[in-house]
Every structure is written in C-alpha cells, then in structure tokens.
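Peer 1: Starting from these lines, generate the structure:
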Amino acid sequence: MSTPSQRAPLAEQVEELLATDGPLPIVAAGDPVLRRPAELFDGQLGPALLARFVEALRRTMHAAPGVGLAAPQVGVGLRIAVVEDPAPVPEEVRRARGRVPLPFRVLVNPAYEPVGAERAAFFEGCLSVPGWQAVVARPARVRLTGADEYGRALDEVVSGWPARIVQHETDHLDGVLYLDRAESRSLSSNQAMAERWTQPTPHEAARALGFSLPG
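Peer 2: Okay, the predicted model is just below:
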C-alpha cells in the first residue's frame, strides 16, 4: 500500500495537470517516465479525482487521435490506461487484422499473458513516438486481468486487434515501448506508410525491407 506521503504528490500532480482546459500534453520517447514501471494503483487518487483523470485521458486519446493512452504517457506513473477503438476500417482490413470495435474502457493494474502459441505481426504506431510506425509480432490472444475504474475485477480473453491494443498499453505501464518489440528493419515514417505500406498485412513490406514475420 502507498503511504499518505506517497499519495499526496501523485494527487497533486494530477490536480495540476487537470487545472488547464483541453487535452493533456503527451510525453514523448526520451522522457524517463516512459521507462519506469508504473506504480500499482491502490487509491492514490480519490474517486472524484480518478474520474476526472480518466475523463481527461479519454479526451486526450480522442484528440490525438489514438486507440489507447496510458497514464505514463501524460507523465503520471500509475498503472491506469484507457482504450477505445471504433475500428472504422474496410472489411478486408477487418478480416486480416481482426480489427473489431473495442468500446471505451478503463484498465487499472492490468496484466496479460499469452493464450496459445499463435502470433500476429502488424504495423503499430504510438502517440509517444510520433511520426513513425514499425511491425510488432505479438500473441494473437491474451488473458487480460486487472480491474476497472470502480474496482471490479477483469479476467477475460481478448483476441485480434483489441488484444494488440491491450498489450501495447499494458507494456507502457511496464516501461516498455513498442519499439522494444519491433522488427527494426520495418521502421517506417508515416509518409512511407501512406505511400507504400497501406496493405492489410505487412507481407509486402517484409519482402521489400528484409524482415521476417512469424509462421
């Protein structure tokens, strides 16, 4: 459990962040907060402050725009993340990537573990690494555990693109960026992505750039 002295600075930090209108500033790669494991949430923010913080994370995610945002990405070292993906993609992309709508939800103290051996590799980007994308091979299905913002337990199996989002955001809470898991030869600017790698899968990129895909 956190002591009162530990709780106060985090609450004060969040209050200060929420004092300004509009989206919260997103921390970019190179800031140490993105490389430190986040602190388990055990009440450091009272219910009202937590609700305000969650809403600010949601607004910031929408404004970016993105499909997930972890507290360390706004400089707060707590194991809290928000995810949401309306999945406005063509049917071909939906089938290839398993990208189905993911309703808004809050993940508190999340953890995941692979379910089965299947892995899927696709390009990913990150709001804390703007302008770039790279291919990351991840478990296709994971067991997600943790809680929601009301303390209700989560224990479910997630697959497809929602599983990728959950892993990406949970990694942030462990001080891990997607680049740590990426195929380095796949690293592509957003301009290159728009001009060359819009296919539903990264197979053409793998052949052209010289990296391997699972299976």
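
Peer 1: For the rest of this, base every contact and every neighbour count on C-alpha atoms.
Peer 2: OK.

Peer 1: Tell me where this structure has strands.
Peer 2: Remark: strands assigned in the chain by DSSP state E are 68-70, 80-85, 102-114, 119-125, 132-139, 141-147, 153-159, 188-189.

Peer 1: Tell me who's in contact with Glu124.
Peer 2: Residues counted as contacts of Glu124 (Cα atoms under 8 Å, 6 or more residues apart in numbering) are Gln133, Ala134, Val135, Val136, Tyr178.

Peer 1: make it 7 Å
Peer 2: Glu124 sits next to Gln133, Ala134, Val135, Val136 when contact means Cα atoms under 7 Å, 6 or more residues apart in numbering.

Peer 1: same check, this time on Leu45
Peer 2: Ala11.

Peer 1: Any chance you could list what contacts stretch 51-70?
Peer 2: If you take Cα under 7 Å, 6+ apart as the criterion, stretch 51-70 is touched by Pro23, Leu24, Ile80, Ala81, Val82, Val83, Glu84, Asp85, Ile165, Glu169, His172, Leu173.

Peer 1: Second chain to compare with the first, below:
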Amino acid sequence: MTPSTRPAPGSDWPAARIAEAAAEIVAAEDHPPIVQAGHPVLRTRAVPFDGQLDAELLAALVVVMRRTMHAAPGVGLAAPQIGLPLQLAVLEDTWAADEDVARARGRTPLPFLAMLNPAYIPLGDGRAEFFEGCLSVRGYTAVVRRAARVGARWTGPDGEARTAEFGGWQARIVQHETDHLAGTLYLDKAESRSLCSNDEYAARWAHPTPELAARTLGF
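Peer 2: Sure, this is the predicted structure:
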C-alpha cells in the first residue's frame, strides 16, 4: 500500500471539543483561516456527525462556512479546512465561466448544498482529467483523473437523508470535498508531473482541457 492510498488515522476529537471549536468559529468576527497542507487536521479522517452540534450552532456554522467559501473564493469547503475535524462540507458553484471551458469540463451551476457524512460511488467507467486546485494548497494546481459521474448520499442539516447523482464539474466538486473528510488531498490523486504553480498554469496551460500540458510535461 503506497503512502497516497494508506487510510488516514481517525480524529480523536471528542464531541465536547468539536462543539467548543465550532462555537469559537461562529463567534469570531472574521472568517476562519483556511488551513494549509501540512496541518494535521487535513490528514485525519473527520469525525462523523452524530449530533455534536445542536441545530442552532450547526446552522450558524454552515453560514460561516458558506461565507468563507465565497470570500476565498472557492466552490467547496470542508470543515477540516477551517480546522474542525467534522464530516461537514459546503458546496456551491455559481461563478461565471468561459463557455469553451464550461463545455469541455461539463461545468454547470451547482446550487448550494451542505452535506453531513457524505459518501460517493462512481457511476459507470467514465473518467475525466482536468487541472484542479484547492484552497488548502494555495498557489498550485495539478491534473486529477476522477469519475465523470458519481452517486452521492449525505444527511442535510435538517437531519434528512439525501441522495443525488452528479456529473461533470459538479461530480468533481463532490469528490474533492468528500475526500477532504477522509484526510485525502487532491495531490494524493494527481498526476505528479502535471503539478504547476498558478502563474505557470495561467501562462501556459489554461486551456479547456489538459491535453497540451500532458504532451508537453509528459503525463
């Protein structure tokens, strides 16, 4: 088993510590800082949500996470990215995108979702490769091969179980954020030779697909 596929250790945070940390995040005047690669919270399996936060605190935390995601800006944010090892992620993609890029990547608007204890499975054998970034790995991007369609299940903040199918860029967002809750960064699944700084990406590889980068960089 390679280091990138080895299961991450589980977080040992008890319910009281999770609730206390969530309350501190909600009470703060500023957006919580987004922790960066190397922080141990990003390399542990988050604790499943089972009522550690009451409904009011959970709702307030979701609001803070959504605002933090927008301010970053990003299209998804997992609780570990703000230092909280809890299986909660928020997703929303309503940013304007270049038509050619959106078409190539299957990128369509994703309405806001807050997911507790999410899980996904690939649907079919289809795979798609695109450059991908992360708010917790600032300054870099790399190509990741992911399932083109996934089936997801999660619990909403209202306690209701939900399921849905996602395709294209929406499927990529769901996989990326759910992976965070398992202690996995996109770098673990990336083509290592594709890794480049955001400046190099913008100057050389900002095309609808990574085909030119693959030929030139050799991945």
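
Peer 1: circling back to that earlier point, using a markdown table, lay out the contacts of Glu124 of structure 1 together with distance to Ala51 of structure 1.
Peer 2: Listed next are these as a markdown table, based on distance: Cα to Cα, whole Å:
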| residue | distance to Ala51 of structure 1 |
| --- | --- |
| Gln133 | 32 |
| Ala134 | 33 |
| Val135 | 34 |
| Val136 | 32 |
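
Peer 1: Closest to Ala206 of structure 1 out of the residues you listed?
Peer 2: Of all those, Ala206 of structure 1 sits closest to Val135, with 9.0 Å by Cα to Cα.

Peer 1: Can you tell me how far the residue nearest to that closest one when sequence neighbours are not counted is from Glu92 of structure 1?
Peer 2: Counting by Cα to Cα, 6 or more residues apart in numbering, Val135 of structure 1 lies nearest to Phe123, which is 4.0 Å off, once chain neighbours are set aside. Taking Cα to Cα, to the nearest Å as the measure, Phe123 of structure 1 falls 16 Å from Glu92 of structure 1.

Peer 1: before we move on, what about Pro162 of structure 1?
Peer 2: 17 Å.

Peer 1: cool, and Gly116 of structure 1?
Peer 2: Computed with Cα to Cα, the distance linking Gly116 of structure 1 and Glu92 of structure 1 is 25 Å.

Peer 1: Equivalent analysis for Val76 of structure 1, please.
Peer 2: Using Cα to Cα, which is the criterion applied here, Val76 of structure 1 is 38 Å from Glu92 of structure 1.

Peer 1: ok, these two, which is more surrounded?
Peer 2: Legend: neighbour count by other Cα atoms under 10 Å for Val76 of structure 1 and Glu92, higher for Val76 (20 against 12).

Peer 1: list the contacts for that one?
Peer 2: Applying Cα under 7 Å, 6+ apart to Val76 of structure 1 gives no contacts.
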